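Q: No sequence on hand, only this structure:
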């Protein structure tokens, strides 16, 4: 089989397409012919080994797994003798362990992992996209914040993989969503349900101003790209508001610990959704695909690259401002 491999940390040029032995399923495994996966900021960090905390997850000196990629969307081509939930020919969507192993034409998926049937209404590309951003947005906006009709939500970084999902999840829950994005994402954010949009190249929404006392306060500030900080956004929060971010730092780790048991008052939260228990990941994946099939969650594709151009996909994610999710197609 062919796979995108990155045996060492470095720039996009370390990624190459290699021929590897076909994996052989064990008694409890599915062998999936992968059709689509995605590449987002976490995948770039896994390839680059930067920022520093990426190496804690992916390997200190070199990538623990040279094959990157976290989502699998394709067709089962073989099953182990103990597998009962799936059969050859089934379309499935799955998450790989620690975001590794999916940028390959054939992927082993344990039957007990986060793997679910792909709804007929979704293409494999749709399923891969819905298995990416929503898997972060949904837990943040349901487990770490209470989003309901009337909730005021500010999404910083609203046009990327996680941001497009966050805008949709919050808007569908009835929240009043303000989306902060670059010029390319303004119309997209409106189309996804944002009530207000802010061009980050024109206005820094976190900067205090003379009329700060009269500015709106947000029940949730969701910084999906680590572009700000709790300290910079604190004045934007309502009295019981919560600041959420996907990017760890010393400040937000301390703030998370400091406010973890607080029932009231402004709070900060960082979470590592990839470390959630498998049953919760599977439930969230099922929820995301069901929302996609029902039309309440749209799979937003920025650009699709075939496997042979996976290095170009890394360059695009690393250097361009996306409007949606970058897809890697296989087969």
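A: On my side now, so go ahead. If you're wondering where the values come from, they're calculated on a predicted model, not measured in any experiment. Numbers count the residues shown, from 1 in each chain.
Q: going forward, measure contacts and count neighbours with C-alpha atoms only.
A: Fine.
Q: Chain neighbours aside, what residue packs nearest to residue 4?
A: Computed as Cα to Cα, 6 or more residues apart in numbering, the closest residue to residue 4 that is not its neighbour in sequence is residue 17, at 4.5 Å.
Q: What number of residues are in the vicinity of that neighbour?
A: Applying other Cα atoms under 10 Å, we find 18 residues neighbouring residue 17.
Q: What of the one 5 residues further on?
A: Other residues near residue 22 number 14, with proximity taken as other Cα under 10 Å.
Q: Can you check the distance spanned by stretch 287-306, start to finish?
A: Across stretch 287-306, the terminal residues are separated by 28 Å (Cα to Cα, to the nearest Å).
Q: For that stretch, buried residues please.
A: Of the residues in stretch 287-306, those buried under the neighbour-count criterion (16 or more other Cα atoms under 10 Å) are 287-290, 292-293, 297-302, 304-305.
Q: out of those residues, which are inside helices?
A: Using DSSP state H, the members of those that fall in helices are 287-290, 292-293.
Q: Output the residues you listed in CSV; the columns should cover distance to residue 50.
A: Formatted as CSV, these follow (distance: Cα to Cα, whole Å):
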residue, distance to residue 50
287, 31
288, 29
289, 31
290, 34
292, 32
293, 36
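Q: Let me know the closest of the residues you listed to residue 29.
A: Distances from residue 29 to these, taken as Cα to Cα, are shortest for residue 289 (21.9 Å).
Q: out of the buried residues of stretch 287-306, what pair is the most spread apart?
A: Looking across these, with Cα to Cα as the criterion, the two at the greatest separation are 287 and 305, at 26.6 Å.
Q: Structure two is appended below for comparative analysis:
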């Protein structure tokens, strides 16, 4: 099978398409023939080794896990021993953080991981973008306990995580103010279309005055808004949550003292350690099926142009998700 690998950390140029032996599904696994995958921030971090924690996951000083790719949609090609939830030919989508391997024609995944049937009416290219950003966004909702009637600010709302967070919050009855640095020229109403009650496009100021204040939750979806910058935006007792570790892993430190600050009724930080299992995958797929959540797709690339897809994501200009379509089988 063809697969995208890198044997050292670096830019898009370290990615090579090579032929590898086909994987075999182990007990409790399914083998998925990938129809579409994505290039996302998780993939870019695994490829580059930055921030440092990714080298702890992928190997030091060189990558131990060489096949890239964390998100996929495809068709079940084979079943491992003991698998009863799926049959050969079923359409599935999922996310394989920590073991990667989705930038390949075939990937073996545990049925208990973040994998679910593709909802009816959803094309593979859209389904492929359904899990990565949404499962991080869901972790932010879970750790903050935000719910109906609350007010939230999503900073970096046009990214993969941000655009998913806007939709997941809207589905929970949250009033969302979405902040972004630009809107796509061909979709100037994107954020209102996906559920934001208010949209603010920032200029030189990271947090324009027009954003307002008194939010129950401020979600930094891109790692560009610090806890200190978020403080004036939060109500007393409000929660800051970020999808990134922050400079010097400060968001982990702030989250460690967060329970004390929260008990005292003060503004505090939480860190969204995500969990990725089949129950969450079924929940997100159900939201997709109902129309409450649909991943935003920016561009689509052919698998042969994977380096170009990585370069585009590295540029920081993407809106939502970047999809990569595998070639049809010969």
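A: Yep, that arrived. As the structure is a prediction and not an experimental result, all values here were calculated from the model.
Q: who's in contact with the residue nearest to residue 4 of the first structure?
A: By Cα atoms under 8 Å, 6 or more residues apart in numbering, the residues touching residue 17 of the first structure are 2-5, 307-308, 310.
Q: Ok, residue 253 of the first structure next?
A: 269-270.
Q: buried set for the helix or strand containing it?
A: In this structure, residue 253 of the first structure sits in helix 250-259 according to DSSP states H and E. Of the residues in helix 250-259 of the first structure, 252, 255-256, 259 count as buried by neighbour count, 16+ other Cα under 10 Å.
Q: Could you identify the pair within those residues that is furthest apart?
A: Greatest spatial distance among those (Cα to Cα): 252 and 259, at 10.2 Å.
Q: Report the set of residues contacting both of the two.
A: Going by Cα under 8 Å, 6+ apart, residues that sit against residue 252 of the first structure and also against residue 259 are residue 268.
Q: Superpose on the first structure and give me the mean offset of the helix or strand harbouring residue 116 of the second structure.
A: Using DSSP H and E, the secondary-structure element containing residue 116 of the second structure is strand 114-117. For strand 114-117 of the second structure, the mean distance to aligned residues of the first structure following superposition is 2.3 Å (mean Cα distance after the TM-score superposition for the first structure).
Q: What is that strand packed up against?
A: On a contact count with 3 or more Cα pairs under 8 Å, 6 or more residues apart in numbering; DSSP states H and E, strand 114-117 of the second structure meets strand 91-95, helix 278-290.
Q: which other helices and strands contact the longest one?
A: Helix 278-290 of the second structure sits against strand 114-117, helix 132-144, with contacts defined as 3+ Cα pairs under 8 Å, 6+ apart.
Q: mean deviation of that helix from the first structure?
A: For helix 278-290 of the second structure, the mean distance to aligned residues of the first structure following superposition is 1.0 Å (mean Cα distance after the TM-score superposition for the first structure).
Q: thinking again about what came up before, so the residue nearest to residue 4 of the first structure, which state does it fall into?
A: Taking DSSP: H, G, I helix; E, B strand; the rest coil as the rule, one finds residue 17 of the first structure in the strand state.
Q: Check the one 5 residues further on too.
A: Secondary structure for residue 22 of the first structure, judged by three-state DSSP, is coil.
Q: Next up, the contacts around it.
A: By Cα under 8 Å, 6+ apart, the contact set of residue 22 of the first structure is 1, 106.
Q: Against residue 268 of the first structure, how distant is it?
A: Relative to residue 268 of the first structure, residue 22 of the first structure is positioned 45 Å away (criterion: Cα to Cα).
Q: Out of the helices and strands packed on strand 114-117 of the second structure, the one nearest residue 111 of the second structure is which?
A: Taking Cα to Cα as the criterion, helix 278-290 is the member of those that comes nearest to residue 111 of the second structure, at 7.0 Å.
Q: So what touches that closest one?
A: Outside helix 278-290 of the second structure, the residues that reach it (Cα under 8 Å, 6+ apart) are 94, 111-120, 122, 130-131, 134-135, 293-294.
Q: same thing but 7 Å
A: By Cα atoms under 7 Å, 6 or more residues apart in numbering, the list of residues contacting helix 278-290 of the second structure from outside reads 112-116, 118-119, 293-294.
Q: ChimeraX command to pick out the buried ones of those?
A: To isolate in ChimeraX the members of the contacts of helix 278-290 of the second structure that are buried, counting by 16+ other Cα under 10 Å, one can use:
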select :113,114,115,116,118,119,293,294
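Q: Can you lay out the helices and strands packed on strand 114-117 of the second structure as CSV showing distance to residue 160 of the second structure?
A: As requested, those are exported to CSV (distance: least, Cα to Cα, whole Å):
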stretch, distance to residue 160 of the second structure
strand 91-95, 14
helix 278-290, 14
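Q: Indicate which one of the ones you listed is closest to residue 145 of the second structure.
A: Using Cα to Cα and comparing these, the one that lies nearest residue 145 of the second structure is helix 278-290, at 16.1 Å.
Q: which bit of the first structure covers that closest one?
A: Aligned using TM-score structural alignment, helix 278-290 of the second structure spans residues 282-294 in the first structure.
Q: Could you give the number of residues near the counterpart of residue 68 of the first structure in the second structure?
A: Applying TM-score structural alignment, one finds that residue 68 of the first structure aligns to residue 68 in the second structure. Burial measure for residue 68 of the second structure: 23 neighbouring residues, criterion other Cα under 10 Å.
Q: Residue 68 of the second structure contacts residue 97, correct?
A: No. Contact criterion Cα atoms under 7 Å: residue 68 of the second structure and residue 97 do not qualify, at 10.2 Å.
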